Structures are given as C-alpha cells and as structure tokens.
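Engineer: no letters, just coordinates:
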C-alpha cells in the first residue's frame, strides 16, 4: 500500500497532535543514529531518515517519563533536524528549513489530484519489476518535484531490509512519470510511505 504524508513546513511542527501517552526514556547523549534507534524501540514509533543526515551527529540526552513527540524534540535539539509525522506510528526526520527561505516562499500542501497522480506514477514504476513490486516491505520515499512535474530528486527514508531491493528502488524512483502538475508553491519534499499488504487485500499492482 502506498500512502501519502504532507511535506515538511516552516517551524517543524507536526500537523498530527502530540501523543499523550507517556513513556519512560533513558537515552544517553550518543550518536544520533543509535539514539533514534533507542527512541524507536522505546516508543514503538518507526523513524524514517536518510542515513547521511545522522552522520557525525550526536543526540541530546533524553531521560524521564515523556510523550513520544516531546522526547523526539528533545533528542533532536541542536541537530538542525526536525521530525514530521508520516503516519500515526511513523515519523520522518528532515533538515530544518531556513527561516528566511520559509518566510519568503510560503509552502502549500499537495492537493488530492496531484497526490493521486504521484501515487499512480509510483505504483506504475514499482510494479514493473518483481524486485520493487510493493506488498512485502515497508519504506518511506521522498520526492522533490519541479513545477513541470518532473522528479528532480528522490530518496529512500530508511531501508526495506534488503540492500539489493533498496538499490533497485533508488534507481526506479527517478524514472517516475507524474501525469499532473504540482500546485504552485507546493512544499518539498513530498513523502510517501510504502507498506505491506495482507493476502486478503490482494495484489496492489493489479493489472499493471
């Protein structure tokens, strides 16, 4: 299943309300990648990010009984990164936008028409190969899209757990054809989440 999430906006505040359930955290100041893994295990939240974002980064310590959103904000303090909900139990880690850029160029969310075209284009591309065919893996993908609808850049958020599949996906993402134009001023990147399907839900590729 391919689902959509709104792109990051100025200020880094999530549009999803903070989770109210409090969890006990005991995460020391350590490498950011290790801290995010510890956070994900404690929270039950899937954390999606490009590994390059955490290279050389260290986390702030997080200790105490906290709501997951608050704990993640504390963890990322000083890193230049923000979190963005992509699903109820998944967040993407993104670079914080520059304040002056965000102020000069207000961002708008992608509309349903464009998201539908992007999802259809993604499925058309992934269904061409058994290696990238969705249904058995979970991964986030991001797109930076030009005003004419051409994908300028794409990235995987995390891993499917299979390096060969990851490489095939990375190669396929840049070949997507989107049969619609993005709305003017659309925020970038646009995040989509590919999730597994049960046998009862059938083959998402259908007649593709």
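Structural biologist: Nice, thanks for sending it over. Computed from a prediction, not measured in an experiment: that's the story for all the values here.
Engineer: C-alpha from now on. contacts and neighbour counts both.
Structural biologist: Fine.
Engineer: wouldn't residue 189 be in contact with residue 144 here?
Structural biologist: Yes - using CA atoms under 8 Å, residue 189 is in contact with residue 144, at 4.9 Å.
Engineer: and the two? which has more neighbours close in?
Structural biologist: It is residue 189, of residue 189 and residue 144, that has more neighbours when counted by other CA atoms under 10 Å, with 20 against 17.
Engineer: from residue 197, how far off is the more buried one?
Structural biologist: Going from residue 189 to residue 197 by CA to CA, to the nearest Å gives 25 Å.
Engineer: over to residue 170?
Structural biologist: 21 Å.
Engineer: can you tell me the distance between the two ends of stretch 177-193?
Structural biologist: Start-to-end, stretch 177-193 (CA to CA) is 18 Å.
Engineer: for the most centrally placed residue in the chain, which non-adjacent residue is closest in space?
Structural biologist: Centroid-nearest residue in the chain: residue 92, 4.1 Å away (criterion: CA atoms, centre = their mean). The spatial neighbour of residue 92 that comes closest, neighbours along the chain excluded (CA to CA, 6 or more residues apart in numbering), is residue 48 at 4.6 Å.
Engineer: check it against this one:
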C-alpha cells in the first residue's frame, strides 16, 4: 500500500466480504456450552466457534464470566456474558470485535498495557501448540517500530489490526480493523507496519492473521531522549 493511500480504503470485494461477515455475526446462531470461567477464556471460545477475533484488554480478560449455554448469535452471546459488567462491544469492519470499557467509567489510576498479553490473543494456542512466545515477539517488534515513528507513536489511540508474517519473518499483509480516529495516524501506522521485520519466521502451523489490539494509556514507549546541553 502506498503512503498516500488511506489506511482503511477497501475495494468492492472487501466491502462485500465485510458486509457479509457483519450479517453473519448478527444472524448465524451457534451452540455454546461454556462453564463459569475467566472472561478471556469465554471470549476466545466464542470467537473460535464463530470464526471471528474477539479482543479484550488483559485486565478485563481476568474477570469472572458466568456460564453460558444455548444457541445464540455471536452478538447475543457476548451481550449475555457482559451483562452487568460495564463492558461494551465495538464491531470493527466485520473481521473482529473489541470488548472495551467506556472511557467515562475507566479507572485512570490502573496501568494499561500497550497490547494484549500474548496468551490472550486469539490463535495464540491451537490444540496442543502454544504460539504465545512468537506472538509476543511480534508485539515487541510492533511496539518498537511504532515507537520509533513520531506520527504512529502509540499511547493516545486505540486500534485493532491484523497482520500476516511471511516465511522471511516480515509482515506481508496488514489490515486495520478500525481507525484511530485520524487518517494521518492510520496512514502512518500502515507505513510503519507494512513490511516490518519480526526477526524470525512464524512457527509451522501458527494460525494467521495475528490479531493485535493497541491500547491508549500506560507506558507504551520509552521517553524521548533530550538533547545534551
């Protein structure tokens, strides 16, 4: 994608696919039989059954969630799980759902990580395989790259994205699932991450794309060095 291309621009095929995915989330029903467990585990199970990434901050993923049994659409299942929690759902472009706490009710004193814990990323564990270590490596490379660019520097925006890493360890495809609210920042993130070198190829069998949620707040980047003088 060239630097001047809007980060969220989609061709007609992508728009049709996103619309179909959105209809599927609201219309298709799936059978769920989830025990009472941490919220992150329930959200990952719902996403796995429905084939969609459900992203949530680590601090919320540790909350207890009630048992869920029955046939529901993805959105119905999520609303039942989140009832009374104060958390909300934001659909992106049909490829992912972000579970978040509205800013007005967030606790300012609570430290917020820049990204989800690697183990909480959908696809980090697949069967007996655990890809958390590599996904953690992807996250570190992502933050290092973003922190090195003034226009893309994280900390002031929330953004869900998906990326694919090729056999050379470089990001071969990037998709912003929503927007930071600024076309300039969206474009800067796209320029920085597209082609980013992770430093190692992905392990065999790792599910892709990798979903990442960048979060506002917290000590995301080291402080800029002041010139000596």
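Structural biologist: Here it is on my side, so go on. This is a predicted model, so every value here is computed, not measured.
Engineer: if we can go back for a sec, residues contacting the residue nearest to the centre of the first structure?
Structural biologist: 47, 48, 49, 83, 84, 85, 86, 157 (CA atoms under 8 Å, 6 or more residues apart in numbering).
Engineer: ok, now residue 156 of the second structure?
Structural biologist: Contacts of residue 156 of the second structure (CA under 8 Å, 6+ apart): 215, 216, 217.
Engineer: trace it over to the first structure, please.
Structural biologist: Aligned against the first structure by TM-score structural alignment, residue 156 of the second structure finds its counterpart in residue 136.
Engineer: so that match: helix, strand or coil?
Structural biologist: What DSSP: H, G, I helix; E, B strand; the rest coil gives for residue 136 of the first structure is coil.
Engineer: I'd like to know how far it sits from residue 130 of the first structure.
Structural biologist: Distance of residue 136 of the first structure to residue 130 of the first structure, computed by CA to CA: 11 Å.
Engineer: surely residue 141 of the first structure meets residue 195?
Structural biologist: No - applying CA under 8 Å, one finds residue 141 of the first structure not in contact with residue 195, separated by 11.1 Å.
Engineer: the more surrounded of these two?
Structural biologist: Using other CA under 10 Å, the more surrounded residue of residue 141 of the first structure and residue 195 is residue 141, with 26 against 15.
Engineer: give me the three-state assignment for the more buried one.
Structural biologist: For residue 141 of the first structure, the assignment made with three-state DSSP gives strand.
Engineer: contacting residues for it?
Structural biologist: Here residue 141 of the first structure is in contact with 154, 155, 156, 157, 191, 192, 193, 194 (CA under 8 Å, 6+ apart).
Engineer: most neighbours among those residues, please name it.
Structural biologist: If you count neighbours using other CA under 10 Å, the busiest of these is residue 192, which has 25 neighbours.
Engineer: measure stretch 24-37 of the first structure end to end?
Structural biologist: Start-to-end span of stretch 24-37 of the first structure (CA to CA) is 15 Å.
Engineer: how far is it from where the chain is centred?
Structural biologist: Stretch 24-37 of the first structure has its C-alpha centroid displaced from the chain centroid by 20 Å (CA atoms, centre = their mean, to the nearest Å).
Engineer: buried ones in it?
Structural biologist: Residues of stretch 24-37 of the first structure classed as buried: 25, 27, 32, 33, 34, 35, 36 (neighbour count, 16 or more other CA atoms under 10 Å).
Engineer: and the fourth one, which of the three is it?
Structural biologist: The three-state assignment at residue 33 of the first structure reads helix, by three-state DSSP.
Engineer: picking up where we left off before, so which of the contacts of residue 92 of the first structure comes closest to residue 164 of the first structure?
Structural biologist: Relative to residue 164 of the first structure, the closest of these is residue 157; by CA to CA it sits at 15.4 Å.
Engineer: aligned partner of the closest one in the second structure?
Structural biologist: Using TM-score structural alignment, residue 157 of the first structure pairs with residue 177 in the second structure.
Engineer: that match contacts residue 163, correct?
Structural biologist: No - counting by CA under 8 Å, residue 177 of the second structure sits too far from residue 163 to count as a contact (10.3 Å).
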